[in-house]
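Novice: Make a model of this:
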Amino acid sequence: MFSTLRSISRLKPRSPILSPSLIKPKPSFRRLSTPPPSPPPPSRADRIISKLPKYLHPYTRPLLSHPASHLTSFLILHELTAIIPLFTLFTFFNLTSWNPADLLPAEWIETGYTRFKRYIEKKGLEKWIDGRGVMGLAIAWAVVKALMPIRVLGSVWAAPWFARKVVIPVVGLVRRR
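Specialist: This is a model prediction of the structure:
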């Protein structure tokens, strides 16, 4: 009985007929064709981005594919981070009697006061905004100006998301019409 099992095991092939070791790759015949073209040289932006730290690459790569939408989103965010705090602080300073005039440079407050006073007179809004309101606008403007570095960093940080979620879809809707 054991001899029959040995003879049956000898009949089985030791390796499959089409094993990867038996299949040899065919040589490629490219003697008559032209060599493949060399890759294009990296652009100036690619060279600059390659020199940045690796953790910044996810933020800078989308800028190459949609530079106009990212720039537009940065500008929109930058303006929103100026206008919304300006009117929020103006309202806060008018509702409370507190203002941070001691903490801000006096020339910023004077510049803001003259700008807003001239604008209010030009538009004929003197009956709605008195001198205290103009001072509140000037102080709010100085605070927003003092927060400029934080506003710029926040706008740069949020620009890719804002471009992806707002600007590019809006541009797509406008182009479809």
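
Novice: going forward, measure contacts and count neighbours with C-alpha atoms only.
Specialist: OK.

Novice: show me what contacts the spatially most central residue of the chain?
Specialist: Taking C-alpha atoms, centre = their mean, the centroid of the chain lies closest to P160, which sits 2.1 Å from it. Listed by C-alpha atoms under 8 Å, 6 or more residues apart in numbering, the contact set of P160 reads 59, 62-63, 70, 73.

Novice: quick one: the helix or strand encompassing W157 to chain centroid distance?
Specialist: Secondary structure assignment for W157, by DSSP states H and E: helix 148-162. Remark: helix 148-162 is offset 8 Å from the chain centroid, using C-alpha atoms, centre = their mean, to the nearest Å.

Novice: Okay, the residue nearest to the centre of the chain and I168: tell me how far apart.
Specialist: For P160, the distance to I168 equals 10 Å [C-alpha to C-alpha, to the nearest Å].

Novice: Equivalent analysis for L95, please.
Specialist: Counting by C-alpha to C-alpha - L95 and I168 are separated by 39 Å.

Novice: Which one's more surrounded, these two?
Specialist: I168 (18 against 9; other C-alpha atoms under 10 Å).

Novice: Correct me if wrong: that one contacts S69.
Specialist: Yes: here I168 reaches S69: they are 6.5 Å apart, a contact under C-alpha atoms under 8 Å.

Novice: Here is a second sequence; please produce its structure as well for comparison:
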Amino acid sequence: MGRLWSVPPPSRGLHSSPARATADKSAQAARAARLIARLPPRLQEYAKSFVEAPAAHAFSLFLLHEVTAVVPLFGLLYVFRALDWVPPFSDELLGLGRTVFAKMVADNHWAEEGTAEAAKLVLQGATAYTIVKILLPVRLVLSIWLTPWFTRLSILPLIELFNSAKPRPRARKTSGVDFDQMPRRRR
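Specialist: As a prediction, the model looks like this:
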């Protein structure tokens, strides 16, 4: 009987053998070590921690970036409302912010549509939105600078807490034989 496929069947994973997977991981580690060695000494510690937990650092960066947007947005809006003040900005700068805040005010029923209070709230919100968008480069630098610290003090302890709360698999025993201690056959 002839071959059904003109190409070889797919392998059972990314690597064809455990030895190959180990070799790839060690090559990646060596590549990362060479890259870290080229960095200035004060950045090497941060780079090492990033290489050890890249997903935690990426999540921290994302979270910090969002916090540095939301907190100033509503903080500025609160200050503008408390002072009953509308900072002077041109209509060109407030264009997108006005659209976003008009939708938020309408969706959340913060003020009755068509009133002077609603227009003032939209203008104050648009101004806060515009200021937050103008500060994007500062927010990015701040988020990147705080990422290693935030990851070390909050994200990694949470990961360890969840990992320690996982139930541990029990050893399978049948007829007094511990199958987990037996040598495994190579495939």
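
Novice: Got a TM-score for the two of them?
Specialist: The TM-score (TM-score structural alignment, normalised by the length of the first structure) is 0.67; 137 aligned residues with a C-alpha RMSD of 2.4 Å.

Novice: Please say which position in the second structure the residue nearest to the centre of the first structure maps to.
Specialist: Under the alignment (TM-score structural alignment), P160 of the first structure pairs with P148 of the second structure.

Novice: returning to that earlier point: now secondary structure and distance to F2 of the first structure too, for the contacts of P160 of the first structure, in a markdown table please.
Specialist: Formatted as a markdown table, the contacts of P160 of the first structure follow (DSSP: H, G, I helix; E, B strand; the rest coil; distance: C-alpha to C-alpha, whole Å):
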| residue | secondary structure | distance to F2 of the first structure |
| --- | --- | --- |
| Y59 | helix | 71 |
| P62 | helix | 71 |
| L63 | helix | 74 |
| H70 | helix | 79 |
| S73 | helix | 82 |
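
Novice: hang on, the earlier thing: and the match of P160 of the first structure, how close does it get to F59 of the second structure?
Specialist: From P148 of the second structure across to F59 of the second structure, the span is 11 Å (C-alpha to C-alpha).

Novice: Equivalent analysis for Y46 of the second structure, please.
Specialist: In terms of C-alpha to C-alpha, Y46 of the second structure sits 15 Å off from F59 of the second structure.

Novice: same question, V138 of the second structure
Specialist: 19 Å.

Novice: go on, P18 of the second structure?
Specialist: Following C-alpha to C-alpha, the distance that separates P18 of the second structure from F59 of the second structure is 30 Å.

Novice: Kindly report the same for F89 of the second structure.
Specialist: 34 Å.

Novice: And for L96 of the second structure?
Specialist: Counting by C-alpha to C-alpha, the gap from L96 of the second structure to F59 of the second structure is 28 Å.

Novice: Can you say which helix or strand has the aligned partner of L95 of the first structure in the second structure in it?
Specialist: Mapped onto the second structure by TM-score structural alignment, L95 of the first structure lines up with A82. A82 of the second structure belongs to helix 54-83 when assigned by DSSP H and E.

Novice: and that helix, what other elements does it pack with?
Specialist: helix 116-134, helix 136-150 (3 or more C-alpha pairs under 8 Å, 6 or more residues apart in numbering; DSSP states H and E).

Novice: distance from it to the first structure after superposition?
Specialist: Superposing on the first structure and averaging over aligned pairs (mean C-alpha distance after the TM-score superposition for the first structure), helix 54-83 of the second structure comes out at 0.8 Å.
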